[in-house]
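# Task: produce atomic coordinates for the following.
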Amino acid sequence: MRPVPAGRQPSSDGRSVVVCGSDRTTLRVVSELVDSGERVTAIVNPDSRHFERIGELADQEIGVRVLSENVLVRAGIGATDGGRSAARALVLLDTNDVRNVHAALTARDLDPKLRIIVQMVNPRIGEQLHALLGDCVVISGPSLAAPAFVADALEEDELIWTDLGGRRLVAGPAERIKAPHLTVLADTTSSARPDLLPDSSDDPTADVVLGTSTRRQSITKDVRRAGLMIAIRDDVFDRRVRWIMAVMAAVALGGTMAIAMNTGPDVTWLHALYLALGAVTSAGIEDDLFVHADPWVKVVAVGVQLIGIVLVALLTAVVVDSLIGARLSRVIGGVRGKPRNHVVVSGLGTVGARVLELLTERGVAVVGIEKDENAPGVQTAHRLRIPVIIGDGSTEETLRSAGASRCMALLAITDGDITNLETAMVVRGLNPDAKITMRMFDHDLAQRVERRLNIGTSRSVSMLVAPAVAAAVSNRLAQATVPAGRRVLLLTEVVVEPNSVAVGRRLGELQERGQSRIMAIRKPPVGRREADWDWEPRSYAPVEPGLRIAVAATRSGLARLLLATRAPRGGTQSERMEP
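Below is the predicted model:
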């Protein structure tokens, strides 16, 4: 066993954590777990560019291209005579949801009590895993990363987003949080000494509250989708088509004058126009009308017909090219007018799709850019009626079409570091005042770019996923800190452990006015079925072992609640759960 470096706490029971994956997120998770004092067994594809580095960090590394039951057994998963595996948790980080589900089901058959943490791209599949796997934590990279990108774009420093009690919640000033509010966290009428967790508030506008969404801001109405008629005008009847049709009209007009003035009194001007148009459009010409015409008129008629043949061929080619080039996403979604004060999102993958949803919920105008018309975010944009430009987001032409020179923020969140960096540099040249945030996979590159180039901030999805995985392995939740004047409140969840002093007491007895407030509870699971969260708990409800409590508390109030809900020192450390 590799010794635990100084400053780290060793794993609670000496068992290992098995991590399966091969990308940069896997490297981040392994590093985070090792820093937490965990023993890590990594199952990695030997072709991964991170294979050697993961091997340096992990206690054991298994290099395989296909994850199978035998590989999981080699890694220590499988109940022994003692009733538990050598591994206490399994972390699945494959980018393919189907492979993750398959591996999770296989591991559950090997050890019914194993703790499983799964990264899922499709949240709808993740919601069903609890019923299948029991003790399972589903982590979604896009769901974790998207709020951070949106907060950067909108500069929402005063809003705190967190997952609590099975909900996505936001804490902040009352005027920013959509009513009805779940609870008042603080009355900051007196900024020097705010009233924390008050029973009532005389000045609601000065409150810090907890809610489920923010108020719609409606920053601008200037961004409009092109629609079908505008797209046909811009994409089908473009400048080339208009020039060709103008030449055809001029030739037809000249032909009309020549025919009417030199074919006799029986041919009216309207008939002459018909004959000229027939010649120009290659529909044919009535030769008997030109039998007695002057030779130069016959030459003009033939010339008009030849020119018409060329123009019709050009017109056909241009229209066909426009129809083929105008993809469905552009025809339906292009940008109309000159957008301004909006957010440009370059890269509409799984993270981009979630970003579009969050920005729309906040009432912010958005323009999307994506090279692949089949990307998940393109479909989301169509559903939300958000303008989308299909093209390379790192080119100046595409960015100008999206109104980057007039936008208030740019999110460059494609899957390529260089593409995102190039996009940011182009936008900085077009719009020095824009707030720019880049998605960067290479942490070292991100630091150097921020320090040297000063073109914007950067974020990494893997940097956000790794702490969440580490917290899930140890069955604890990260605490969200909500500032209130010069004081702070903590939002977290606490589990009532067996033999703790809280067992058998009433729920209301665990609360302290101004120090802690219980907002929701979830009873222990029955079999593999998780109970639903109750956001209207009764104060006289009895406290039972395994009860999970969502709480808002001061530091001292949370410390006392933890003392009441934790097992006495006689209990094993592996049984204890921290918030």
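# Please make it C-alpha for all contacts and neighbour counts, starting now.
Fine.
# Secondary structure element holding residue 551?
Per DSSP states H and E: residue 551 is located in strand 548-553.
# how far out from the middle of the chain is that strand?
28 Å (CA atoms, centre = their mean, to the nearest Å).
# Name the surrounding residues that touch that strand.
The contact list for strand 548-553, computed with CA atoms under 8 Å, 6 or more residues apart in numbering, reads 164-165, 185, 489-496, 515-524.
# please give me the structure for this one as well, since I'd like to look at both together:
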Amino acid sequence: MLLDQFLVCGLGSLGQHCVVALKQFEVSVIAIDKNLPQDWEFSHLPDLLDNVLVGDCRQISVLEQAKIQQCRAAIIVTSNEQVNAETALAVRKLNPKTRLIVRSSKKNLNELLSQHLGNFVAFEPTQLPAPAFALAALGTETLGLFHLQGQWLQVVKRTLSPTDRWCNNSTLYELNTHKRRILYHTSGATSLSKAFHEWEPDTRLMPGDTIVYIETIKPTSTNSKKLVRNTWYNPWHLLTTLKHLNWLTIKQQFITFLRKSDENRFKQLGIICGVIVSFLLLLGTVLYQLSYPQISLIDAFFTSMMLLLGGFGDLFGGFNFTLPVPFWLRFISLGMTITGTILVGIFYSFLTERLLAARFQLNKRRPPVPQKDHVVVVGLGRMGQGIVEILQEFNQPLVGITLNTDFDMTILPEMPLITGSLKRSLSKANLQTAKSVVVVTDDEMLNLEVSLMAYDANPESNLVIRTTGLSLSDNLAELLPNAQVLCVYAVVAEAFAGAAFGENIINLFRVDHKTILVTEYQIEAGDTLNGLLLSEVAYGYGVIPILYQKETEMPKLMPSEDISLVVGDSFAAARSADRMVVLATSDGLQRIEQGSAIATSKTWQVHITKALTEEAQFEGANVLVRISGCSLNTARTVMKNLPETLHVPLYKHQAQRLIIELAKAQVTAHLLRTDSP
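Modelled structure (predicted):
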């Protein structure tokens, strides 16, 4: 039986943050490091550790001293990826059950290790938080964006204006739909609450209110364009297009084609040349056939073709003609040769350019630096490149700055790029009119210098700064209060800690300095979630279920709160373990891990006064069973003896939703507060 004991290998900045994150779960933590830090980022961290070993974490003897046989998980986060991989192999040799969470950027190696070692997950700290940096740079309402089961979901923070369609018209309960879930709500200038569900369902939205919600969205315009382009390779699509082709559609397509002069310049030139050549070929063939009926149509065609390909000298180079050629026909032939030579030359150059571009993938010239409302990304390492790719998905104008003289110039060819000295590069980036400045180099002191220079150049820009040290993050936040200072290790450590408990951390994002983890659960035997309604999971543990799936069924996004979680057993093969994805803070993960639901909030009951009809009485009983989880006999008894109180303790949101649903069934009810859970 594995105890609640965890091993952290490597006590650098990331390792220390992982220790702090783990201790929030009130577990035992042992650490190994070859050389203990001279200056601890957390002065009290040695007191948090149950044991600290100085040695090489790859050695079997050191791992045995750390009692690896009793460790539930090992978080391996040294700065050397080779050491991390070797340590993972050594740990698996000693304990086949310990969960391995490894710091590594080797994607292919990570997949191979996961297959061979099992119970293995790898993260790259510089890539995991890239979406958080990119969304911070956008300065928009979008706080998070991730892909789940073939569907895009976004997290939005929205402050309502007086003209907003939700103002004075909608309640918070009405905004919770099969495509949207409310996370936070606040009125006026007050800050957002620390926990989910701290809002009243019947609250009517007013101007100045701020809400944070998650919703499903359609593919981006970029993806839609790709989809349209790909359909041209579908023969069925081509047949359908040809079937509906007529003069009107041809005219509309032609006008659209001409209007897009910039996009279709080469295509337009090629089409014009082809049309003129075809016309001259047809004209020459007709003229020679009419002038000399004794020659065949094929000979007239090839004579015209020879003239267009520059064969005037071959045809009229001598003075003895077998057939007399009129002067006007010779003049037309000369014009055909001149025109054909020019047009065929243009046509050849067009084909040559296309063939060379396709064959050698010639590097196109990078676009110019935007003049205003752009994002300046300083530092194009792995994190910087990830940020740029996300910004490009949003079609956000940007410019990249790298101070690395060995930077691969073939990377991100569609991005404006500035290289050279720091001052010169910043002066070229149009900082004064920039929308945001993202500083994500690997050098913290350089980040500090660039941030201060960017602030001096444009105090109004949205400044996003990468740090790895906690003290620098705190000091920068005080020095530049309007900047968004993101400590990379503080953000990703929560993902490492969550993964240590066997959960799959799919993604993460930030909401008002809080890290929200997108976490996947498989309901297992003895699980604290087994048998609970999703409403009890949501309100009891303070999480937001956003996906539910039975193994044999399609997944459901924004699932109903009335679904009950079950786990398969050996005697019922037809039943399978449920899968659930939730939004959770580290506090929520901790409550689920320890099975400590917020029982003090389950202090509400519903008093039912009357049902307007017998049908309402029948339907009301079904609503009671569905939302409260009580038995059908209990529900029928309550509905037959109205007025009556349903003596089932409920969470406030759960009870309020029950009253709303009863009202839809023509049953009136109201809330009752109980003294004890």
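# returning to what we had before: mean deviation of the strand holding residue 551 of the first structure from the second structure?
Strand 548-553 of the first structure, aligned to the second structure and superposed, deviates on average by 5.0 Å (mean CA distance after the TM-score superposition for the first structure).
# helices or strands next to the helix or strand just after that strand in the packing?
The helix or strand immediately downstream of strand 548-553 of the first structure is helix 555-565, counting by DSSP H and E. Applying 3 or more CA pairs under 8 Å, 6 or more residues apart in numbering; DSSP states H and E, we find helix 555-565 of the first structure packed against strand 487-495.
# how about the helices of the stretch 351-500 of the second structure, start to end?
382-393, 422-428, 444-457, 470-479, 488-500 (DSSP state H, counting those that start in this stretch).
# Quick one: map residue 461 of the first structure onto the second structure.
The equivalent of residue 461 of the first structure in the second structure is residue 488 (alignment by TM-score structural alignment).
# Against residue 454 of the second structure, how distant is its match?
Separation of residue 488 of the second structure from residue 454 of the second structure (CA to CA, to the nearest Å): 21 Å.
# Could you count how many residues lie near residue 256 of the second structure?
Look at residue 256 of the second structure: counted by other CA atoms under 10 Å, it has 11 neighbours.
# The one 3 residues further on too?
Close neighbours of residue 259 of the second structure, defined as other CA under 10 Å, add up to 11.
# that older thread, looking at the helices of the stretch 351-500 of the second structure, which is buried most?
Across the helices of the stretch 351-500 of the second structure, averaging neighbours per residue (mean count of other CA atoms under 10 Å) puts helix 488-500 on top, at a mean of 25.
# ok, the match of residue 461 of the first structure to residue 46 of the second structure distance?
To residue 46 of the second structure, residue 488 of the second structure is 22 Å away according to CA to CA.
# Does residue 430 of the second structure touch residue 373 like I think?
No: counting by CA atoms under 8 Å, residue 373 is not a contact partner of residue 430 of the second structure; they are 9.7 Å apart.
# In terms of neighbours, single out the busier of the two.
residue 430 (20 against 17).
# which ones are touching the equivalent of residue 54 of the second structure over in the first structure?
Under the alignment (TM-score structural alignment), residue 54 of the second structure maps onto residue 63 of the first structure. By CA under 8 Å, 6+ apart, residue 63 of the first structure lies in contact with 43-46.
# Filter the residues you listed down to the buried ones.
The neighbour count (16 or more other CA atoms under 10 Å) marks 43-45 as buried among the contacts of residue 63 of the first structure.
# what would those look like in JSON lines with distance to residue 73 of the first structure and secondary structure?
Below are those laid out as JSON lines (distance: CA to CA, whole Å; DSSP: H, G, I helix; E, B strand; the rest coil):
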{"residue": "43", "distance to residue 73 of the first structure": "12", "secondary structure": "strand"}
{"residue": "44", "distance to residue 73 of the first structure": "15", "secondary structure": "strand"}
{"residue": "45", "distance to residue 73 of the first structure": "17", "secondary structure": "coil"}
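# Tell me the one of those residues nearest residue 133 of the first structure?
Taking CA to CA as the measure, residue 133 of the first structure sits nearest to residue 43 out of those, at 20.9 Å.
# so the residue mapped onto residue 42 of the first structure from the second structure is in which element?
Using TM-score structural alignment, the partner of residue 42 of the first structure in the second structure is residue 31. Element membership for residue 31 of the second structure (DSSP H and E) is strand 28-33.
# Mean distance between that strand and the first structure after superposition?
Here the mean offset of strand 28-33 of the second structure against the first structure after fitting is 1.4 Å, by mean CA distance after the TM-score superposition for the first structure.
# any residues touching that strand, and which ones?
4-11, 19, 22-23, 48-57, 66.
# So what touches the next helix or strand after it?
Beyond strand 28-33 of the second structure on the C-terminal side, the first helix or strand identified by DSSP H and E is helix 45-48. Contact with helix 45-48 of the second structure is made by 16, 19-20, 23, 29, as judged by CA under 8 Å, 6+ apart.
# where's residue 31 of the first structure relative to residue 476 of the first structure, distance?
18 Å.
# Ok, residue 28 of the first structure next?
From residue 28 of the first structure across to residue 476 of the first structure, the span is 19 Å (CA to CA).
# ok, back up a step: now the contacts of residue 63 of the first structure in TSV, with distance to residue 323 of the first structure?
Shown next, in TSV, are those (distance: CA to CA, whole Å):
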residue	distance to residue 323 of the first structure
43	49
44	46
45	44
46	46
